[in-house]
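Asks: I need the structure of the sequence given here:
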Amino acid sequence: MNSQRIIVPKMSSVIAHEARSRAILRWLVRERVVEAALSTCGSTGNRMGHALAEGARKIALHPERVPLGEPFNGMEVVLKRCIYTPTDGFLEEAGCPGCRREVGEPLFDSLEEWMPGLTDNFTCPLCGHEDDINGFLFLQPCAFSNLGFIFNNWGEAGFTPAFIEQFADWLDQPVAVVAVQR
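Replies: Okay, the predicted model is just below:
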């Protein structure tokens, strides 16, 4: 089964997202987590990605499960506004951090305005609390952003907490790790 672990900043519009993605890529290449050159190791779009390198084992919770040598094991960088949710079993439930009540249906309906960039924010219809859509409470990890890092076939390898913390530091933003089974 093809799986992905996607690291996404919890911010709709990351400022200078292309420059930040290049800085993160340089960091991952220096750490030998990924290769510098693009190859056909991705699984989305044009299938171009940065193949995993031997250093990927040091960022994995389960190093023996890192998909080194698999054909679709690359890291892809997404530089456009996307919705990152699990594909199977996503509950589409969200809560307001202001009133702590369920606002899932109206929030997910608002994505029609969020996706084309008409807004980054959502306003709770129950209490009026307004925040970046990522500021609302979700039962499952998900994120909405103009930047994402897809690790293909990462499966059960997982990421170490230290790596996720470093990734968030490089982005200067909290991140979500979204698990997708395809």
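Asks: going forward, measure contacts and count neighbours with C-alpha atoms only.
Replies: OK.
Asks: for the chain, which segments count as strands?
Replies: Assignment of strands within the chain using DSSP state E yields the ranges 3-9, 34-39, 49-52, 75-78, 82-84, 94-95, 121-123, 130-132, 137-138, 143-145, 148-152, 175-181.
Asks: mind checking how far the fourth one is from the chain centre?
Replies: What it means is strand 75-78. Taking Cα atoms, centre = their mean, to the nearest Å, one finds strand 75-78 lying 10 Å from the centre of the chain it belongs to.
Asks: which residues touch the closest residue to Arg57 other than its chain neighbours?
Replies: With Cα to Cα, 6 or more residues apart in numbering as the criterion, Arg57 has its nearest non-adjacent residue at 4.5 Å, and that residue is Pro63. Applying Cα atoms under 8 Å, 6 or more residues apart in numbering to Pro63 gives the contacts 56-57, 157.
Asks: of these, closest to Pro125?
Replies: Nearest to Pro125 among those, counting by Cα to Cα, is Ala157 at 39.7 Å.
Asks: what is the neighbour count of the closest one?
Replies: For Ala157, the count of nearby residues is 19 (other Cα atoms under 10 Å).
Asks: would you mind listing the residues in contact with it?
Replies: The contact partners of Ala157, taken as Cα under 8 Å, 6+ apart, are 60-66.
Asks: the structure of the following sequence is requested for comparison with the preceding one:
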Amino acid sequence: MSDHSISIVPRQSVYPDKEIKAKEILDWLVSLDIVKPTTSDCILSSTDGYPISEGARTVSSDPDLLPFGLWTSGLEIITERQVFHTGQNGMEGLICPNCKQDIANEDWDFLSEWGDNKSNHLTCPLCNVATDIHQFKFTPEWGFSDLGFTFWNWSSLTDSFISDFKQKLGCDINLVYTWI
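Replies: Below you'll find the model as predicted:
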């Protein structure tokens, strides 16, 4: 079985007071017993994550598929600029908001502008217009932010939980499904 994740990512390249918001979200998740308050080696990262807890059953669309028996089963909180990509799911389409062309099959060097923290924009390789990265349409969805919450090997999250999470963040989000 391969690992997968669901990331909730604000649609903001630079999230204001990201460390404060990360702690606020963690405290909320702990208060609902969705994750445990202490970290452990439960994520695919060099850092530790927050282990899944019994309350996760209340926010999962399929609680019987939650990874209680898996080593990799926790929450990773990211507070550094990161491209939240789909892994083996790849990219089927990438539509420029200016020229409306699909640029998914172009040389992806244009993504380095954002990844190297030179800009919050992408310059379309076809029309050469720079536009905020969040205006491009990625299929499947990708995320671009310096804040993100990745749930490792969890089953689908409920719409109400995603709505509550979005409200806590105070902005639109991307939901990124990654297969490794």
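Asks: redo the strands of the first structure as JSON lines? Include mean neighbour count and distance to Ala19 of the first structure.
Replies: Formatted as JSON lines, these follow (neighbours: other Cα atoms under 10 Å; distance: least, Cα to Cα, whole Å):
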{"stretch": "strand 3-9", "mean neighbour count": "24", "distance to Ala19 of the first structure": "14"}
{"stretch": "strand 34-39", "mean neighbour count": "17", "distance to Ala19 of the first structure": "16"}
{"stretch": "strand 49-52", "mean neighbour count": "26", "distance to Ala19 of the first structure": "17"}
{"stretch": "strand 75-78", "mean neighbour count": "23", "distance to Ala19 of the first structure": "12"}
{"stretch": "strand 82-84", "mean neighbour count": "18", "distance to Ala19 of the first structure": "18"}
{"stretch": "strand 94-95", "mean neighbour count": "19", "distance to Ala19 of the first structure": "31"}
{"stretch": "strand 121-123", "mean neighbour count": "21", "distance to Ala19 of the first structure": "24"}
{"stretch": "strand 130-132", "mean neighbour count": "16", "distance to Ala19 of the first structure": "22"}
{"stretch": "strand 137-138", "mean neighbour count": "18", "distance to Ala19 of the first structure": "29"}
{"stretch": "strand 143-145", "mean neighbour count": "25", "distance to Ala19 of the first structure": "15"}
{"stretch": "strand 148-152", "mean neighbour count": "25", "distance to Ala19 of the first structure": "13"}
{"stretch": "strand 175-181", "mean neighbour count": "21", "distance to Ala19 of the first structure": "17"}
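Asks: with distance to Ile15 of the first structure added, can I get those strands in CSV?
Replies: Shown next, in CSV, are the strands of the first structure (distance: least, Cα to Cα, whole Å):
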stretch, distance to Ile15 of the first structure
strand 3-9, 11
strand 34-39, 24
strand 49-52, 23
strand 75-78, 14
strand 82-84, 15
strand 94-95, 25
strand 121-123, 16
strand 130-132, 14
strand 137-138, 23
strand 143-145, 11
strand 148-152, 13
strand 175-181, 15
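Asks: which of these sits closest to Ser21 of the first structure?
Replies: Here strand 75-78 is closest among those (Cα to Cα), at 7.3 Å.
Asks: how about the closest one, which residues of the second structure does it hit?
Replies: Alignment of strand 75-78 of the first structure against the second structure: residues 75-78, by TM-score structural alignment.
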